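Novice: sharing a sequence plus its predicted fold:
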Amino acid sequence: MTFVLGLTGSVGMGKSATASIFRKCGVPIHDADATVHELYRGEAAPLIAQAFPSVVKDGVVDRAALGQLVLEDPDKLRALEAIVHPLVRAAEKKFLADLYSDREPLAVLDIPLLFETGGEERCDAVLVVTTSPEIQRERVLLRPGMTEKKFQSLLAKQMPDAEKRRRAHFRVDTGNGFASAEAQVRSILTCLAARPGRVLQRMIRRDGHRFSERSSDITRT
């Protein structure tokens, strides 16, 4: 049974770089952020247009405009999440169904706000990407358009790194460069080799779904 590893980390910790190492090692990854970006160009766009007409242009969500609209308004943010989160979960379920059919031994769910949204319940184990606060701040402030105020606002919406590290089963520290991070990932892969997963079994029991042998669909029993 596929072992599902959750991958998370606060802004500027190096999660994307760590995800690229897993891909390099041939591990299938479901990227929640990338899925959202696809939805903003497709299925979610008309739904967001109904709620926030000013942020959709030519059928595509203007992410910068949407971010400005919801960043400081919790009610609007919740309304956006109510639209997007179910669509992302549906894409995630399809991803897992495909891997179940293909009998993949390991899959990674790359979810930035994994702990904040209770996503650890959908994982057999969680890996947190981390580094020092000084390196984190330096990385984030180098991003185009980033300010200290925006950085602090992002941090306020995320669980503190210390708490994420406390809850994690595995950690990757990216503070010593890519080669060090890759060595840590490969060590984790060795640790997880042939380890059976339990999440998909729980999903089948809870949702009453069956995963067909060579199908990318989840069908009702």
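Specialist: Perfect, thanks for sending it. Numbering: from 1, shown residues only.

Novice: going by C-alpha atoms from here, please, whenever you check contacts or count neighbours.
Specialist: OK.

Novice: now do the helices in this structure.
Specialist: For the chain, the helices defined by DSSP state H cover 15-24, 32-40, 45-51, 63-70, 74-102, 133-141, 148-156, 161-167, 178-192, 199-207.

Novice: for R195, which non-adjacent residue is spatially closest?
Specialist: The shortest distance from R195 to any non-neighbouring residue, by C-alpha to C-alpha, 6 or more residues apart in numbering, is to F3 (6.8 Å).

Novice: neighbours of the one you found, just the number please.
Specialist: Other residues lying near F3 total 23 when counted by other C-alpha atoms under 10 Å.

Novice: next up, the contacts around it.
Specialist: 105-107, 124, 195-199 (C-alpha atoms under 8 Å, 6 or more residues apart in numbering).

Novice: take a look at this one as well, against the first:
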Amino acid sequence: MRVIGLTGGIASGKSTAARVLAELGAVVIDADQLARDVVRPGEPAHREIIATFGNGVLNEDGTINRAALGNIVFADPAARKRLEAITHPAIARQAEKTLAELRRQGTRLVVYMAPLLIEAGVTSRVDEIWVVYVDRETQVRRLMQRDGLSETDALQRIASQMPMEEKRELARVVIDNRGAEAEMARQIREIWERDILGGNRG
């Protein structure tokens, strides 16, 4: 089974790229979805987050308020590390379980989409890295528009991740998303034809 690690920066267009790859036939595992799954009420990570950060990070129904938690951890690197120490092992267990099941089913190609694939040190989970790239100016603008953030808050969130230029250097495939969505989709289809269907991994 070939596992492609799809990553990039916040608001770089990873989810859109993954959707195109899914339409082309890839099985996509979304690490963000795994992160939501492992912090549901009743899960060990949910209890640890409350014990660490308090009831102020909860919604009325007991679920984690991601915005409230984000405000804490993006402003405080030490708090972010505490959160990652809780969530990353839980996500890793769920990812390995899902990948093992897909292998058992005979799946040929999996895209593991993870914004912190490199930062979390889990590149061993994948066979190769694909990066969805945008420049800093485009990234800031899109993040502000998408999440309704101030420029200061957008820059704070971007600064919590590895710079895009560094991620691009580690990629076997770079998907340029500085332009329109249709242009990125065209690039991905070309890569798919050449790299997946053509079997060229060099």
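Specialist: Good, I have the coordinates. If you're wondering where the values come from, they're calculated on a predicted model, not measured in any experiment.

Novice: relative to F115 of structure 1, which of the helices of structure 1 is closest?
Specialist: When these are ranked by proximity to F115 of structure 1, the top entry is helix 161-167, at 7.4 Å, counting by C-alpha to C-alpha.

Novice: what span of structure 2 is the closest one aligned with?
Specialist: Aligned by TM-score structural alignment, helix 161-167 of structure 1 falls on residues 164-170 of structure 2.

Novice: where's that stretch relative to the chain centroid, distance-wise?
Specialist: Relative to the centre of its chain, stretch 164-170 of structure 2 is centred 15 Å away, using C-alpha atoms, centre = their mean, to the nearest Å.

Novice: who's in contact with it?
Specialist: The list of residues contacting stretch 164-170 of structure 2 from outside it, by C-alpha under 8 Å, 6+ apart, reads 8-9, 118, 129, 131, 133-136, 174.

Novice: and the nearest residue to R220 of structure 1 once chain neighbours are set aside, what is it in contact with?
Specialist: Distances taken as C-alpha to C-alpha, 6+ apart place H209 nearest to R220 of structure 1, at 5.2 Å, with adjacent residues excluded. With contact taken as C-alpha under 8 Å, 6+ apart, H209 of structure 1 is in contact with 203, 218-221.

Novice: and stretch 93-100 of structure 1, which stretch of structure 2?
Specialist: Under TM-score structural alignment, the match for stretch 93-100 of structure 1 is residues 96-103.

Novice: by how much does that stretch deviate from structure 1 on average?
Specialist: Compared with structure 1 after fitting, stretch 96-103 of structure 2 has a mean deviation of 1.0 Å; criterion: mean C-alpha distance after the TM-score superposition for structure 1.

Novice: buried sites along stretch 100-109 of structure 1?
Specialist: Using 16 or more other C-alpha atoms under 10 Å as the test for burial, stretch 100-109 of structure 1 gives 100-101, 105-109.

Novice: just stretch 17-30 of structure 1 next, same as before
Specialist: 18-19, 21-22, 27-30.

Novice: mind putting those into TSV with distance to Q68 of structure 1?
Specialist: Listed next are the buried residues of stretch 17-30 of structure 1 as TSV, based on distance: C-alpha to C-alpha, whole Å:
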residue	distance to Q68 of structure 1
T18	28
A19	27
I21	32
F22	32
V27	35
P28	33
I29	29
H30	27
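
Novice: between these, which sits nearest I83 of structure 1?
Specialist: Once C-alpha to C-alpha is applied, the member of the buried residues of stretch 17-30 of structure 1 that ends up nearest I83 of structure 1 is H30, at 19.2 Å.

Novice: one step back: so which of the contacts of F3 of structure 1 are in strands?
Specialist: 106-107 (DSSP state E).

Novice: make CSV from the buried residues of stretch 100-109 of structure 1 and add distance to L39 of structure 1 to it.
Specialist: Compiled in CSV, these are given as follows (distance: C-alpha to C-alpha, whole Å):
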residue, distance to L39 of structure 1
Y100, 24
S101, 25
P105, 28
L106, 25
A107, 22
V108, 20
L109, 17
